[in-house]
Every structure is written in structure tokens, then in C-alpha cells.
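Build me a model from this:
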Amino acid sequence: MTRLAASAPDPWSRGLLPLHFTASALVVHPPTGRVLLRWHARQERWLQVGGHGDPGERDPLAIALREAAEETGLADLTPWPDAALRHAVICDVRASATESAHQHADLRFILATQEPNAVKPENDLSPLRWLTVDEALTLAGANNLSRTLDRVKALLR
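Here you go, the predicted structure:
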């Protein structure tokens, strides 16, 4: 990831690079200790929210906040317990009808909401679920999301 950031003219560009940056977030409701997962049809699994930077975007936290708001309908998202980067991981992405297989250098944050009932999926193919961290860990299985969830669990204690 360090080499990508230092050498690529636009490390966020999804069209030019087989490995490019994305930003994501695990949304939490601290009073209940629940986390929000989104069904990702392309990956066929429950994951955190997030995605690609729009042209010209470079701030990973701003990208994670924008993507999370778009995908959850939550208007009150804030970094929690602070704005620190919580996990960086390279993820394999399957080929689709429009893109070849590639990798995401995903920068992950934790965002909190105080209005969990305001959640609204962006479309019918991307349902959202509030879960306890242990329920989310069961769904994540061996996926690298489990490490992000472990970090959230420690912060919620």
C-alpha cells in the first residue's frame, strides 16, 4: 500500500490499476454494541460499507463517510471513538461483467450513529442488518472483516 501511494499518479483510480485504494467503515451503535453489515451481492457476503473514491477524492475518511451515508441512509455518522485508521487490508475482488478481477487496498474506519433506526438501504439488492459483534463475527467467518470486528469489540469493552 505504501508503494502504491508513493508511485501511482492516482492510487484511487479503479480504471487504471489492478490494485487501487478504497475506503470503508464499520458502522456501530455504541449504546447497544451493535454493528451494521451490508449484503454485497458481487462478493456474495455480508461486509462493512464503503467503496471507491470519486474522481478527485483523496481523503480516505471523507470517502468512507460519504460511502457509508450513501449505502445506509444515515445522516449522523461520525468517526468513533476517533478518526483513526483502524485497519488496512488488501482484498481480492471477483471479476464482473464490466470489470476484470482486481484488488482493493482497503482503508477501514469505524463510524458511529445515534439513530440506528434511521437506516435505509440504498437499494433492494443491498439489505442492511444490525448485529451483535459476535453475530457479525459468525457471518464474517474467515473473511478479513473478522479482524476489523475484533478491533471494534475491544473498543466497545
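
going forward, measure contacts between C-alpha atoms and count neighbours the same way
OK.

which residues touch Gly73?
118-122 (CA atoms under 8 Å, 6 or more residues apart in numbering).

Do a quick rundown of the helices in the protein.
Along the chain, the stretches classed as helices by DSSP state H are 2-7, 60-72, 133-140, 145-156.

residues of the first one that come out buried?
Within helix 2-7, the residues that qualify as buried are Leu4, counting by 16 or more other CA atoms under 10 Å.

One more: the longest one?
By neighbour count, and taking 16+ other CA under 10 Å as the criterion, the buried residues in helix 60-72 are 60-61, 63-72.

which residue ranges form the strands in this structure?
If DSSP state E is used as the criterion, the strands of the chain fall at 19-29, 34-40, 45-47, 49-51, 78-79, 87-93, 102-112, 128-132.

To compare with the earlier structure, here is another sequence to fold:
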Amino acid sequence: MLHKDAVEVLTRWDAPVGEQQDLRAHYLRHLAEHPDGMWRACRPEHLTASALVVDGAGERVLLTLHRTIGLWLQLGGHCEPGDQTLAGAALREATEESGLTGLTIDPMPVRLSRHQILAGGCAGTYHLDVQFRVTAAAGTAYVVSEESHDLAWFGVDELPAGLDDSVLQLVASGVR
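Here you go, the predicted structure:
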């Protein structure tokens, strides 16, 4: 079910011209060649789902200071057997990692990001990340999970120094 959803979402997604179209083609080839391509055990690559959590006004983004990597990143992670859709996996991850309730998700990706993992249990593999925009309900408070050193809201024009280019590109694409 999840594999089929990923193929359908990536096929329907109106990818921006250039690198994003090339990445979509790569992800679809990966899924065609790997029935287990959604799972962490698939090597050397597997799909992941992440969420750019944006406040209702679209002026701030919630980032996590990732415990393993030590960098500010968007929320997200590996797909799990109970996930029915890629968007559902991203929404589950955002909820688990932030404690926020009332999150809503755009079911179409914002962008794709292929990146090598250098630390933790997936070191040496590539994440084929499908990135979604998630909107937080006003007045809900976040809770720092065990996966993070910290969580914080940042104005889109006041992002922390040293952000990875992939996070900067996600914020630029995901904030309307």
C-alpha cells in the first residue's frame, strides 16, 4: 500500500523543471527496482518522509536540533509498517517529533532531497527524502522529543546560521 502510494504521489507531482524532475525519475526507478524501497533495510538507498512545519501565517518554521547529527533540520524520518501513505508518514513523524496536535499536511510534496547519511544506524546509505509542507494550528505548544536536543520556531528571514543548503531550499520552496 505505501509503496503504491509513493509511486502514485511521485508520478502525479508536478515537479519543478531540472534537478527535481531528475530526482523524481531516480526515486521512481528506485521504487520500480526495489519492492522494499520504502524501508530502512533497503540498501544503499530508501525513501524517507519529512515535514517542513510552518505556522498558520507562513512566517515561521519549526526546526529540530537533531540529536545524532547536531544540526537544525526539518522534522521527519523513516517510513514504518503502519504507514499507509507518504504524506501520512511525514505527518506521523512531525507529530511524534514535535508533540504538536492539529497539524495539517499538503498531500503533494514540496520538494525531494537525496542525501547521504554519515552517522547513526543508516551511515553510508542515501535517504531519498520526500518533503511535505505541514501547517501547525495556532496556540499549540511543541514538546522536545528524545530525537532532538531542541526544537524552535524561526522566522523565515531569521533562520539559524549554518543551515544545510537542503534545509534552506526546503524553506524557500515550502513557505508561500
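
circling back to that earlier point, how about the strands of structure 1 in TSV, adding distance to Leu149 of structure 1 and mean neighbour count?
Formatted as TSV, the strands of structure 1 follow (distance: least, CA to CA, whole Å; neighbours: other CA atoms under 10 Å):
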stretch	distance to Leu149 of structure 1	mean neighbour count
strand 19-29	8	26
strand 34-40	9	22
strand 45-47	11	19
strand 49-51	13	24
strand 78-79	16	17
strand 87-93	10	16
strand 102-112	10	23
strand 128-132	10	19
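
Need these in TSV (columns: distance to Ala140 of structure 1).
Formatted as TSV, the strands of structure 1 follow (distance: least, CA to CA, whole Å):
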stretch	distance to Ala140 of structure 1
strand 19-29	13
strand 34-40	10
strand 45-47	7
strand 49-51	14
strand 78-79	22
strand 87-93	14
strand 102-112	16
strand 128-132	12
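
Report the contact partners of the residue nearest the centre of structure 2.
Centroid check for structure 2 by CA atoms, centre = their mean gives Ser50 as the closest residue, at 1.4 Å. Going by CA under 8 Å, 6+ apart, Ser50 of structure 2 touches 74-77, 89-91, 93-94, 129-132.

Try it again at 10 Å.
73-79, 86-87, 89-94, 109, 112-113, 129-134 (CA atoms under 10 Å, 6 or more residues apart in numbering).

Kindly report the same for Ile110 of structure 1.
24-28, 35, 48, 61, 64-65, 77-87, 148-149, 151-152.

List the single closest residue to the counterpart of it in structure 2 in space, sequence neighbours excluded.
Mapped onto structure 2 by TM-score structural alignment, Ile110 of structure 1 lines up with Arg133. Setting aside the residues directly before and after it, Arg133 of structure 2 is nearest to Leu52 in space (CA to CA, 6 or more residues apart in numbering), at 5.0 Å.

What's the match for that neighbour in structure 1?
In structure 1, Leu52 of structure 2 lines up with Leu26, judged by TM-score structural alignment.

For Asn117 of structure 1, see how far away that match is.
16 Å (CA to CA, to the nearest Å).

related to what we said a few turns ago, next one: the match of Ile110 of structure 1 from Pro81 of structure 2, what distance?
In this view, Arg133 of structure 2 and Pro81 of structure 2 are 22 Å apart by CA to CA.

same deal with Ala89 of structure 2?
Taking CA to CA, one finds Ala89 of structure 2 at 10 Å from Pro81 of structure 2.

Which neighbours do these two have in common?
Residues touching both Ala89 of structure 2 and Pro81 (CA under 10 Å, 6+ apart) are Leu2.

To which residue of structure 2 is Gly51 of structure 1 aligned?
Aligned partner of Gly51 of structure 1 by TM-score structural alignment: Gly77.

That match: what's it in contact with?
Gly77 of structure 2 neighbours (CA under 10 Å, 6+ apart): 40, 47-51, 89-90, 92-94, 97, 127, 129-130.
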